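Engineer: Model the structure of this input:
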Amino acid sequence: MIKMTNFKMKTVKEGDVTSPLGFQAVGIHCGIKKKRKDLGLILSEGPAVSAAVYTTNAFQAAPLKVTQQSLAKGSTLRALVVNSGNANAFTGEQGMVDALMMRNAVADSFQLSPWEVAVTSTGVIGERLPIEKILAGIEQLPHLLGEDGASFSEAILTTDTFAKSLAVEIEIEGKTVTIGGTAKGSGMIHPNMATMLAFVTTDAKIHPDVLQRLLHHVTDQTFNMITVDGDTSTNDMVLVMANGFAGHTELTEAHPDWPVFVHGFHYVSEQLAKMIAQDGEGATKLIEVVVQGAATEEMAKVIAKKIVGSNLVKTAVFGADGNWGRVVMAIGNSGFYVDEKQLDITIGHTLVVQKGIVMNYEEEAVTQSFKENKVKILVDLNQGEQSATAWGCDLTYDYVKINASYRT
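Structural biologist: As a prediction, the model looks like this:
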């Protein structure tokens, strides 16, 4: 059991998007990639109240526009289809035609309304989808569908080095409610809901407007607080489906168990976000930056992301160079006024700056902290009561190698 604040959660062994009641998934190889799985589907046995947030990139890909059309028609979905290897982005009118063909093919194969199907893609930008291969793959999905979240998790990967899934169980009105999630993301990762795919399923029953508000709030604290390389993609989204199969009354902010659901939803989202940051292209270390004592939450968020996104901080961590001056540099570039005479900086367990004064510390302790798999940097501005946490990774030689040969 995991206990956080007053709420208890149980992690589901090998949990994923099929862990909640009424959800199935499948992933197959349809021929976009040479060998690896590249087409996946999630299906709810009944209508699922759904919500989504999307990339802020100006060149939003066709699949996202199609998904927005579906959700604008109604607040429920039955299916999500996703391909990897080709982003169907910057592909003009033909890209929209292809994305609509994917949606309609899934609807026909599973006897659904097209408006009950969401579509997304990830991969190379500017190339047309091999739509005939995808349509042939979709025809196979009804015969292969099962409680197989692992194959779906594999099918959405691009340069990722591992699949990212988990699920937890909570209690609502004495009934077991499950929240499952699967994500992908490795490069072109930067906040503002971009550069990743994340799918969350739950058998909770929840009002659609409430779910959308919750998703926006939690996204700002989790997925929007990670960065790998500062680049915002054209494609990616977080999408949530809640089918109500757990059998409790509808959740709203006034429900007595609402905090329990929020807690579980936030936990799943945060863990997926951290997995994405940890799996940054070529990464060897997860960096966690906590900023506290800020005058506003926005100040804390911006400074935390400035630090974790700094290439100089990232390379210092990679080389285990205890150069905490780069943290100071990043804070100073945040655009917020920070009183250096109030500033505290802790690297790992070592306090290196207190009230703007450099401490008499052992540099080897800082170096050792930078050698750990998880590097923690704590900044206390001592200017207020607000705090925020951001996650990222180190910048390595392999990042350049991977992105220099992405298409080859």
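Engineer: Going by C-alpha atoms from here, please, whenever you check contacts or count neighbours.
Structural biologist: Noted.
Engineer: Who are the contact partners of Ala51?
Structural biologist: By Cα atoms under 8 Å, 6 or more residues apart in numbering, the contact list for Ala51 reads 71, 75, 208, 211-212, 215, 239-241.
Engineer: to compare against the first, here's another:
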Amino acid sequence: MDIMPGGVTSPKGFRASGAHIGIKAVKAEGVAPPKDLAVLVSDAPAVVAAAFTTNRVKAAPVLWSQRVVARQAPVRAVVVNSGNANACTGDRGLEDAIRMGEATAEALGVEAEEVLVASTGVIGVPLPMDVVLRGIPQVCSALAATPEAGEACAEAIRTTDTFTKQAAVRMEIGGQVVTIGGMAKGSGMIHPNMATMLAFLTTDAAISREMLNRALKASVIDSYNMISVDGDTSTNDTVAVLANGLAGNPVIAEDGPDFAAFCAALHALNTHLAKLIVRDGEGATKLMEVVVRGAADVDAARRLARSVTTSNLVKAALFGADANWGRVLAAMGYSGAPFDPAGVHIRFTSPGGSVTLMEDGEPLPFDEDQALQVLRESEVRVEIDLADGDAQAIAWGCDLTYDYVRINGEYRT
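Structural biologist: Next comes the predicted model:
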């Protein structure tokens, strides 16, 4: 499935906007103020499916949005602020999240229960609601269906991200062109079972709520749940997809070729956005893809791949371009997944070449200069072949750099 330029305004019937309203401080005179409020609207009632953080500590907007989704009714809009997570803020935090939804609903002429709310940023600080409530009508008044509006929306949900993350896919279903667009944010506090990440997807596909939910849950398992930057799972993670049916395709209400095509497109987009999040990991210089093949079952393959991507020692070796295969094997060993060490093959590959480090559980002599050439590239794949079965999985991570410590040491200041 080919990924194309675009974003949340690519499908029919979606408008977006993003602006600086004053939640984030202006960094310097003469520098454009950072956008910090985003609004996304469907012109028609949209079916919604969503997944949220598995952290027991859930931010106020997550609690509100879970209620909205649990209604199993159409939604019309999403409002997102950045710079403040509205997490660990008690009763006031939930009241503020509800007020964000109500203010957005009032500006759009819809019901508050039709508005998803999300926040991202510093934990434990109340939202400046005077700023937020003044800013929401301002941002709603600028809603547009243009690529530029989608870009502004994607920019407004960023925190430590260094670039906006958005894309789109297109397919034909029932003789009609169907589009899925998406935007995401995430750079730190990224770990399996989602991350400090937000992802919002829009589609003009006509699809039932049940099938949309199935498609999203199946995709999340092998996309956002397979990325890690630093082993921290956030309080605010949210991924939601809105489907307004304006493409005019026959409603996807059961298994079949149409549902399969939609699932493939949705998963391609989610995987692309998930990899962008890892590529933009705080301070990261390299994207690591870990491929596990020949595992006993899919669960074992996923656990092994994720254990390697989350190992600080593997991540540090990647930063230093050190072909330390022992750290890979050790991370596999403490993953809790069953495998036979005597059947392990390990290779590092990249645009710089390939180097095999282990075969049938035995280390191989290798050329250090060749390994250095492989590991100096900005994208490195760790290929692990086992002799335990036919299952496979892919996980994504990044290197651990000095800048990660600097960024997070200064995060609140």
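Engineer: Pull the number of nearby residues for Gln342 of the first structure.
Structural biologist: Neighbour count for Gln342 of the first structure, taken as other Cα atoms under 10 Å: 16.
Engineer: so it touches Val379, yeah?
Structural biologist: No: using Cα atoms under 8 Å, Gln342 of the first structure makes no contact with Val379, being 10.6 Å away.
Engineer: which SS state does Ala142 of the second structure fall under?
Structural biologist: State at Ala142 of the second structure, reduced to three classes by DSSP: H, G, I helix; E, B strand; the rest coil: coil.
Engineer: Show me what it aligns to in the first structure.
Structural biologist: Using TM-score structural alignment, the equivalent of Ala142 of the second structure in the first structure is Leu144.
Engineer: residue contacts, Val80 of the second structure?
Structural biologist: Contacts of Val80 of the second structure by Cα under 8 Å, 6+ apart are 37-39, 117-120, 157.
Engineer: rerun that using 10 Å as the cut-off
Structural biologist: The contact partners of Val80 of the second structure, by Cα atoms under 10 Å, 6 or more residues apart in numbering, come to 18, 36-40, 61, 100-101, 116-120, 136, 153, 156-157, 198.
Engineer: Filter those down to the ones in strands?
Structural biologist: Among those, DSSP state E puts 18, 37-40, 116-120, 198 in strands.
Engineer: And these, which of them are buried?
Structural biologist: The neighbour count (16 or more other Cα atoms under 10 Å) marks 18, 37-40, 116-120, 198 as buried among these.
Engineer: how about the strands of the second structure, start to end?
Structural biologist: Here the second structure has its strands, by DSSP E, at 14-19, 37-52, 75-84, 115-122, 165-173, 176-185, 198-203, 238-243, 287-295, 345-350, 353-359, 362-363, 379-385, 391-398.
Engineer: Quick check: which of those has the most neighbours on average?
Structural biologist: Counting by mean count of other Cα atoms under 10 Å, strand 14-19 has the highest mean neighbour count of the strands of the second structure, with a mean of 28.
Engineer: Helices of the first structure, start to end?
Structural biologist: 62-73, 92-110, 131-144, 149-155, 208-221, 258-278, 297-309, 311-318, 325-332, 363-371, 397-404 (DSSP state H).
Engineer: can you put those helices in TSV and add distance to Met188 of the first structure and mean neighbour count?
Structural biologist: What follows is the helices of the first structure, written out as TSV (distance: least, Cα to Cα, whole Å; neighbours: other Cα atoms under 10 Å):
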stretch	distance to Met188 of the first structure	mean neighbour count
helix 62-73	17	20
helix 92-110	21	19
helix 131-144	25	16
helix 149-155	19	25
helix 208-221	18	17
helix 258-278	11	22
helix 297-309	12	25
helix 311-318	14	22
helix 325-332	21	18
helix 363-371	24	18
helix 397-404	10	13
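Engineer: returning to that earlier point: Ile42 of the first structure versus the match of Ala142 of the second structure, what's the distance?
Structural biologist: Distance of Leu144 of the first structure to Ile42 of the first structure, given as Cα to Cα, to the nearest Å: 12 Å.
Engineer: got any residues that touch both of the two?
Structural biologist: 25-27.
Engineer: I'd assumed Ala337 was in contact with Ala296 of the second structure.
Structural biologist: Yes: judged on Cα atoms under 10 Å, Ala296 of the second structure makes contact with Ala337 at a distance of 9.1 Å.
Engineer: Lys35 of the second structure -> the first structure?
Structural biologist: Aligning on TM-score structural alignment places Lys35 of the second structure opposite Lys37 in the first structure.
Engineer: where's the closest residue in space to that match that isn't next to it in sequence relative to Gly137 of the first structure, distance?
Structural biologist: Nearest non-adjacent residue to Lys37 of the first structure, counting by Cα to Cα, 6 or more residues apart in numbering: His29, 4.0 Å away. Distance, His29 of the first structure to Gly137 of the first structure, using Cα to Cα: 8 Å.
Engineer: ok, now Glu385 of the first structure?
Structural biologist: 53 Å.
Engineer: And Ala304 of the first structure, by the same measure?
Structural biologist: Remark: distance between Ala304 of the first structure and Gly137 of the first structure (Cα to Cα) = 43 Å.
Engineer: thinking again about what came up before, got the strands of the second structure as TSV, with distance to Ala264 of the second structure columns?
Structural biologist: Converted to TSV, the strands of the second structure look like this (distance: least, Cα to Cα, whole Å):
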stretch	distance to Ala264 of the second structure
strand 14-19	22
strand 37-52	17
strand 75-84	24
strand 115-122	26
strand 165-173	10
strand 176-185	11
strand 198-203	14
strand 238-243	15
strand 287-295	20
strand 345-350	26
strand 353-359	30
strand 362-363	38
strand 379-385	23
strand 391-398	16
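Engineer: so which of these gets nearest Ile227 of the second structure?
Structural biologist: strand 391-398 (4.8 Å; Cα to Cα).
Engineer: what's the spacing between that closest one and its chain's center?
Structural biologist: A distance of 15 Å separates the centroid of the chain from that of strand 391-398 of the second structure, by Cα atoms, centre = their mean, to the nearest Å.
Engineer: So for Ala390 of the first structure, which of the helices of the first structure sits nearest?
Structural biologist: helix 297-309 (5.6 Å).
Engineer: Run the angle between that closest one and strand 374-380 for me.
Structural biologist: 140 degrees (axes from the mean of the first three to the mean of the last three Cα atoms, to 10 degrees).
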